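1. Generate a structure from the sequence data that follows.
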Amino acid sequence: MKKNIETLSKEQILTATEETLRRFGIAKTSVTDVAKTLNVSHGTIYRHFKSKAELLEGATEKWLNETIIAPLTAIYEDHSLKGSDSLKTYIQTLIELKRSSAYHEKELFEMYAKVTEEAGNLIEQHVNRMTNQMSEIIKRSDFQASAPDRLAHSIFFATTRFHHPSHAYEWDSPTIDQEFLDLWELLEKGFLNKK
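-> Take a look at the predicted model:
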């Protein structure tokens, strides 16, 4: 029995897209496959999303919000962590979430990596959400920072090697964790001077 297309929501389509990607991977997933998962015509999907690229952007945004932003927001809202410990925990959590996704949600991580290359606006919004939270952590901490927003961006981009999908091939290195700790020590001694 066909689903009532009038009641089909974007959220249902995005959830079906994730299921389909897990089954077939990004290279073999089509809009028609998503439609089959929902038992609707592919035209129904196109009523909500203009193209496969737009559908993948929507699925990536949903995935980023649920898999990355929600746990990071919990760290951001945890006021029991103080000073550089709060910021370090935030960055380490970001790194752990990306690594875990690369290893345990390969198809969705591949989707995210592909969309990262093609959907600059979505990724810019995602990065801004994280750096805004980092900036607020800096403001409420004991850092000597005249420009917390710039410092947050600098720290985010200084640690890119450890969380950007284009560097995923490096994450299996046996020295990667120590390399992050070495970098963090430099950041604490330099940019994160305490008042």
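
2. only C-alpha atoms for contact and neighbour calcs from this point on.
-> OK.

3. contact partners of the longest helix that the chain contains?
-> Secondary structure of the chain per DSSP state H: the longest helix is helix 83-104. Under the contact criterion Cα atoms under 8 Å, 6 or more residues apart in numbering, helix 83-104 has outside partners 67-68, 71-72, 75-76, 108-110, 134, 137-138, 140-143, 156, 162-165, 168, 171, 184, 188, 192.

4. now the other sequence, so there's something to compare against:
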Amino acid sequence: MAATETLTAERILEATEEVLRRHGPAKATVVDVARALGVSHGSVYRHFRTKAALREAVTKRWLDRTSEALAGIVADTSRDPERRLRDWLAALFEAKRHKAGDDPELFATYVVLTGEQGRAVAEHLDDLTGQLTRIIEDGVAAGVFSSDDPAATARAVFHTTGRFHDPQYAPEWKDPRTDADFAAVVDLVLRGLRA
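-> Here you go, the predicted structure:
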């Protein structure tokens, strides 16, 4: 790291991601991160008080990327609610499949980290089901969907489509039949939601 570059939390998270990619979660240390940045490990600890806090921040950053990408679909009211729901589910599936396929080492690392980070994962799941709730509420308001409890319906939709976004199913995502299975599940969900 050049002396003129400021050490920021974001730079530390970027370096941590690279260290995790190279060493994996079992072997990556704060010292490795500091070495990659050209600083002392104490400098890293000034931003993240513990190794666990650093790992949680990296996990949250990774999960937030997906949430942020999906938020744009939720906010796009130029699309009708059914189209938004279909697009949101497809974007979630594609984001997870993309992460698993394009960088399998880092994906495997994040599977381990998300298993450790219950709070970050719970917040992420709450955010995702909250996004689904907004789409379903818009569909109910437009008379397109029927639901007495959009939040419960959103959770049901999320769990019903779990095979296409839960990392435990990542090995199945390469199966050529998966896209047809996904389309069939989404069609079934939409048929069930229609008013």
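
5. on that earlier part again, which residues in structure 2 does the longest helix of structure 1 match up with?
-> Aligned by TM-score structural alignment, helix 83-104 of structure 1 falls on residues 81-102 of structure 2.

6. What are the buried residues along the matching stretch?
-> By 16 or more other Cα atoms under 10 Å, the buried positions in stretch 81-102 of structure 2 come out as 81-82, 84-93, 95-97, 99-100.

7. what does stretch 53-71 of structure 1 give?
-> Across stretch 53-71 of structure 1, burial judged by 16+ other Cα under 10 Å covers 55-64, 68-69, 71.

8. what's the average distance of the match of helix 83-104 of structure 1 to structure 1?
-> Following the fit onto structure 1, the mean deviation recorded for stretch 81-102 of structure 2 is 0.8 Å by mean Cα distance after the TM-score superposition for structure 1.

9. Report the separation between A170 of structure 2 and A75 of structure 2.
-> 28 Å (Cα to Cα, to the nearest Å).

10. Mind giving me the packing neighbours of whichever strand or helix holds T109 of structure 2?
-> Using DSSP states H and E, T109 of structure 2 falls within helix 104-116. Using 3 or more Cα pairs under 8 Å, 6 or more residues apart in numbering; DSSP states H and E as the contact test, the elements touching helix 104-116 of structure 2 are helix 9-23, helix 51-75, helix 81-102.

11. Can you lay out those as JSON lines showing distance to S40 of structure 2?
-> Output for those, formatted as JSON lines (distance: least, Cα to Cα, whole Å):
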{"stretch": "helix 9-23", "distance to S40 of structure 2": "12"}
{"stretch": "helix 51-75", "distance to S40 of structure 2": "14"}
{"stretch": "helix 81-102", "distance to S40 of structure 2": "31"}
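
12. Out of those helices, which gets nearest to D126 of structure 2?
-> When these are compared by Cα to Cα, helix 51-75 sits nearest D126 of structure 2, at 10.4 Å.

13. by contact count, what packs against the closest one?
-> helix 9-23, helix 81-102, helix 104-116, helix 118-141.
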